[in-house]
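*Asks:* Have a look; sequence and predicted model below, questions after that.
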Amino acid sequence: MASSTPEASNLPGMGASVNPDGGITFRVWAPTCDQVHVAGNFTNPQWNEGKIALAREEKNSEYWSIFVKEAKVGDHYKFVISRKDQPDLWKLDPYCRQTTGRINLNDGSPRENECVIVNPKLFQWDKKKFDMPLWNELIIYEMHLGTFIDNGDIARRFLDAISKLDYLVELGINAIEIMPCTEFETNTSMGYNPSLLFAIENHYGEEGSVQQFVNEANRRGIAVIFDVVYNHLGPDDLSECFWRFDGSYKDNYG
């Protein structure tokens, strides 16, 4: 299936970008490697045997890309980074917006963490414009999703928190600050040890549930502020993505 002479995609976007007319553009920054492939469940055969080579976008470019017509929203994928001086590195996409998480399959065997292709533009937001309260009038409720509500189904926490929004209105607040909610190492964390920058922690839900939470909060006149962590990562769970992403490092650092 993979072409021996791949062509770089002329469509915009980093990571896995959905083409409105079908197909996915995969693009990644990997400046020092010799080759990048994308592997997933959308090829035949799947994963390693059917992996598709990306093309350098320009001579000596640090970016690699490819358009894959067969890939679609909901498919799983990983980047395979190749260097002549070391074994292939199977990496999560730094720009991915959702992962499967590491879970056990029905036969008890572990499943590798995989990226999931999502389209954030599918969600239907309310047409009514939301006017955020003035900054000097904000009454902010700081919310940690992991402890705010517990119904035994931790994968639904953003959706379950919607049921408490009317209670928060009665408290008199007009803004919610969500503590960091991107992927982190454990199932319970304050969120300040991110392993990915854009993927929602899979124990809190997925991107659609976040959008629904924000939409419902806005309907009640509540602004939603996200606490984000961009100045550091980890320290754990980084080998799946950022740590020595394209195999390069200096003085034992990634």
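*Replies:* Done, it's in.
*Asks:* can we go C-alpha only for contacts and neighbour counts from here?
*Replies:* Fine.
*Asks:* Heading C-terminal from whichever helix in the chain runs longest, find the next helix or strand.
*Replies:* Across the chain, the longest stretch assigned as helix under DSSP state H is helix 207-219. The helix or strand immediately downstream of helix 207-219 is strand 223-226, counting by DSSP states H and E.
*Asks:* what helices or strands is that following strand leaning on?
*Replies:* strand 175-178, helix 207-219 (3 or more C-alpha pairs under 8 Å, 6 or more residues apart in numbering; DSSP states H and E).
*Asks:* what comes up buried for the longest helix of the chain?
*Replies:* For helix 207-219, a neighbour-count test (16 or more other C-alpha atoms under 10 Å) marks 207-218 as buried.
*Asks:* nearest to C241, of those?
*Replies:* E207 (19.6 Å; C-alpha to C-alpha).
*Asks:* I'd assumed P120 was in contact with that closest one.
*Replies:* Yes - assessed by C-alpha atoms under 8 Å, E207 is found in contact with P120 at 7.3 Å.
*Asks:* Would you map the strands across the stretch 1-150 of the chain?
*Replies:* Here the stretch 1-150 of the chain has its strands, by DSSP state E, counting those that start in this stretch, at 15-18, 24-29, 35-40, 52-53, 55-56, 63-68, 76-83, 86-91, 115-116, 140-143.
*Asks:* Y141: what's it in contact with?
*Replies:* 173, 175-177 (C-alpha atoms under 8 Å, 6 or more residues apart in numbering).
*Asks:* Below is structure B, check it against A:
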Amino acid sequence: MSEYQVWAPAAAEAVEVEVDGERYPLARLADRPGWWGGEAPAGDYAYRLDGGPPLPDPRSPRQPHGPDGPSRAVDHSAFAWSDTPWRGRPLPGSVVYELHIGTFTPAGTFAAAAERLDHLVELGVDFVELMPVCPFPGRHGWGYDGVSLWAVHEPYGGPEGLKRFVDAAHRKGLGVILDVVHNHLGPSGNYLPAYGPYFTDRHHTPWGAAVNLDAPGSDEVRAYLLGSALAWLRDYRIDGLRLDAVHALADDRALTFLEELSTAVDQLAVATNRPLFLIAESDLNDPRTTAPREAGGLGLAAQWSDDFHHALHTALTGESQGYYADFAADPLDALARTLTRGFFHEGTWSSFRGRTHGRPFPAAHGHRLLGYLQTHDQIGNRATGDRLSATLSPGRLAIGAALVLTSPFTPMLFMGEEWGATTPWQYFTSHTDPALAEAVRQGRRREFTDHGWPPEQIPDPQSPATVLASTLDWSEPTLPGHADLLAWYRRLIHLRRTHPALTNPDLSAVRVDRTPRSLTVHRGPYRILAAFADTTITLDHSQEETLATFGDTHSTDPRTVKLAADSVAVLKLH
């Protein structure tokens, strides 16, 4: 017999567990309000509340038939790990690589992705960051419509497949970060409201009612989310979690959920004797997100830095629409500001928001910001999912890579950018509910036609062709042009690894000189020279060594460097 327990305060009279078609009554647990429990045979199971339809377990560790089907237990102790020497690695000083399992390879599985890990080892990155892998309806999706927050999407390979991927990554010296979504659940396959107050109308989010972190019943909701997070770190040996849009975690309690989570993760790190960490996606520009709890912060290790991305993107592309407008008046100045101060908005006016925004970031802790040229959001939220490689020269891409990989931040790459992938990264879904599928399709078209895009140019999210177009083409890395850019990324990551001053996170030690069309970044004895037009740069010291160049660069004397447009050089000076 197996023990079954479920938090179901919404049940008025009875809760049954249905195992392989047979029903077994559960009893209220006297010491746990709202909980029901009892014994029944092992097997695929679902819960029935007050005689209602069978529902998957909110804490289901496996959904072998998809989000709507019965649940299945997983014996995590049965997996034979071979990564025993792996003791983890800290995030500071590392390089992160974001990827989506479903489009990283044509097969779209953990097993197929594991076969490409040698590429990442040769590239030199330290962590693989997986986009969300919780179950969602259909085969394809970004993962942000996930449900069953303790389970793994079966088409990717299920729980066993994820463990094998993590095990393989650790054997090759790569850490694994998992993107998790606590601020909402997908619109299809979410049965949590039937069980209890998992959501609240006290707050609202872009996805509707907020996850209940502070209303009646929120202790159990917090325990549900916290337990899920710790399960990834403990049972799957994940090294860190990226928390999606933490600014949408509406929480008015004195002890916030994020503080509670960071405390629990730190305790688990001590118990398992390996570094574990949390990374936030936040648009608040609030350094308290990553400040230690004892200093009044939330205690997260790092957060994504959209300010740096927006400044870099605007400088490279000249785009000024939407949120880029704040950075477009003087893009190189905005870029210099983020490199030396962390946040662009630090209590300053944001025309995009129509108000002041942010507060100053502590100069000593640049490593708490992830810096990037491209991400799934910044590509996929464009109308056609076009990468920078679709419009920028290889030299411009090389400049962007150099400024990311020599920055005081924790660098992050998005899959395929290292060779200038020509495949777009488009928004795709495979909703099984026809009405929902059509609503998503029309909503996407409406959003971008309102901004002037012809509707026929907007990819259909439900079309298999959209997924296929977004899948990496692994013949590209060895092709002319692509191979040169890949070699540049490898060289920059190698320099970062072998020249410790390039990982110095102290923003106050960074100086930036600029002309209208060039940028010189001072990093200790190193100079990163970026030319957006033909230019001559006079150095403050004589050159000792040219560490890396991309494009047409040459020296006329030890203190003068000429660069053609869209060229970049990394120098070490006396």
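*Replies:* Here it is on my side, so go on. Nothing here was measured: the structure is a model prediction, and the numbers come from that model.
*Asks:* before we move on, back to that, list just the nearest of the buried residues of helix 207-219 of the first structure to F26 of the first structure.
*Replies:* E207 (19.3 Å).
*Asks:* The first structure: which residue goes with H140 of the second structure?
*Replies:* Using TM-score structural alignment, the partner of H140 of the second structure in the first structure is T188.
*Asks:* Now that match. Nearest residue, chain neighbours left out?
*Replies:* In space, and not counting its chain neighbours, T188 of the first structure is closest to G146: 6.4 Å by C-alpha to C-alpha, 6 or more residues apart in numbering.
*Asks:* From A223 of the first structure, how far out is that neighbour?
*Replies:* Separation of G146 of the first structure from A223 of the first structure (C-alpha to C-alpha, to the nearest Å) stands at 20 Å.
*Asks:* Give me the more crowded residue out of the two.
*Replies:* A223 (22 against 19; other C-alpha atoms under 10 Å).
*Asks:* Trace that one over to the second structure, please.
*Replies:* Using TM-score structural alignment, A223 of the first structure pairs with G175 in the second structure.
*Asks:* Do I have it right that that match meets A169?
*Replies:* Yes - counting by C-alpha under 8 Å, A169 is a contact partner of G175 of the second structure at 6.6 Å.
*Asks:* okay but the residue nearest to T188 of the first structure is in contact with R157, surely?
*Replies:* Yes - G146 of the first structure is in contact with R157 according to C-alpha under 8 Å; the separation is 7.4 Å.
*Asks:* Need the residues touching each of these two.
*Replies:* Joint contacts of G146 of the first structure and R157 (C-alpha under 8 Å, 6+ apart) are Y204.
*Asks:* Am I right that N183 of the second structure sits in a helix?
*Replies:* No - with DSSP: H, G, I helix; E, B strand; the rest coil as the criterion, N183 of the second structure is located in coil rather than a helix.
*Asks:* what number of residues lie near it?
*Replies:* 22.
*Asks:* try the one 4 residues further on
*Replies:* Applying other C-alpha under 10 Å, we find 17 residues neighbouring P187 of the second structure.
*Asks:* how about the nearest residue to the counterpart of it in the first structure, chain neighbours excluded?
*Replies:* Alignment note: P187 of the second structure maps to P235 in the first structure; criterion TM-score structural alignment. Closest residue to P235 of the first structure in three dimensions, ignoring its sequence neighbours and counting by C-alpha to C-alpha, 6+ apart: N193, at 6.5 Å.
*Asks:* Now for V17 of the second structure, how many residues are close by?
*Replies:* For V17 of the second structure, using other C-alpha under 10 Å, the count is 27.
*Asks:* Look up the closest residue to I149 of the first structure, ignoring the ones flanking it.
*Replies:* Nearest to I149 of the first structure is A161, by C-alpha to C-alpha, 6+ apart, at 6.5 Å.
*Asks:* quick one: the one you found is in a strand?
*Replies:* No - using three-state DSSP, the assignment for A161 of the first structure is helix, not a strand.
*Asks:* Now name the helix or strand holding the residue of the first structure positioned farthest from its centre.
*Replies:* Using C-alpha atoms, centre = their mean, the residue of the first structure lying farthest from its centre is E170. It sits 33.7 Å away. Here E170 of the first structure, judged by DSSP H and E, is contained in helix 165-171.
*Asks:* Specify, as a residue range, where that helix falls in the second structure.
*Replies:* Under TM-score structural alignment, the match for helix 165-171 of the first structure is residues 117-123.
*Asks:* buried sites along the matching stretch?
*Replies:* 117, 120, 123.
*Asks:* and these as JSON lines, adding distance to V467 of the second structure?
*Replies:* Formatted as JSON lines, these follow (distance: C-alpha to C-alpha, whole Å):
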{"residue": "L117", "distance to V467 of the second structure": "22"}
{"residue": "L120", "distance to V467 of the second structure": "23"}
{"residue": "L123", "distance to V467 of the second structure": "25"}
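*Asks:* I'd assumed P94 was in contact with K78 of the first structure.
*Replies:* No - counting by C-alpha under 8 Å, K78 of the first structure does not reach P94; the two are 10.2 Å apart.
*Asks:* more crowded one of these two?
*Replies:* Taking neighbours as other C-alpha under 10 Å, K78 of the first structure and P94 compare with K78 leading, 24 against 21.
*Asks:* Can you tell me what G157 of the second structure aligns to in the first structure?
*Replies:* That one, G157 of the second structure, aligns with G205 by TM-score structural alignment.
*Asks:* burial measure for Q98 of the first structure, as a count.
*Replies:* Applying other C-alpha under 10 Å, I find that Q98 of the first structure has 25 neighbouring residues.
*Asks:* For it, give me its contacts.
*Replies:* 115-118, 198-202, 206-207.
*Asks:* so which of these comes closest to D34 of the first structure?
*Replies:* Closest to D34 of the first structure, out of all of these and judged by C-alpha to C-alpha, is C115, at 22.5 Å.
*Asks:* any idea how far F26 of the first structure is from that closest one?
*Replies:* 12 Å.
*Asks:* L145 of the first structure too?
*Replies:* 31 Å.
*Asks:* If you count surrounding residues, which of these two has more?
*Replies:* Neighbour count, other C-alpha under 10 Å: between L145 of the first structure and F26, F26 has more, with 27 against 24.
*Asks:* which position in the second structure aligns with the more buried one?
*Replies:* So, by TM-score structural alignment, F26 of the first structure is matched to Y4.
*Asks:* M179 is in contact with E142 of the first structure, correct?
*Replies:* Yes - between E142 of the first structure and M179 a contact is recorded at 7.0 Å, counting by C-alpha under 8 Å.
*Asks:* Between those two, point out the one with more neighbours.
*Replies:* Using other C-alpha under 10 Å, the more surrounded residue of E142 of the first structure and M179 is M179, with 20 against 15.
*Asks:* Cool, thanks, signing off.
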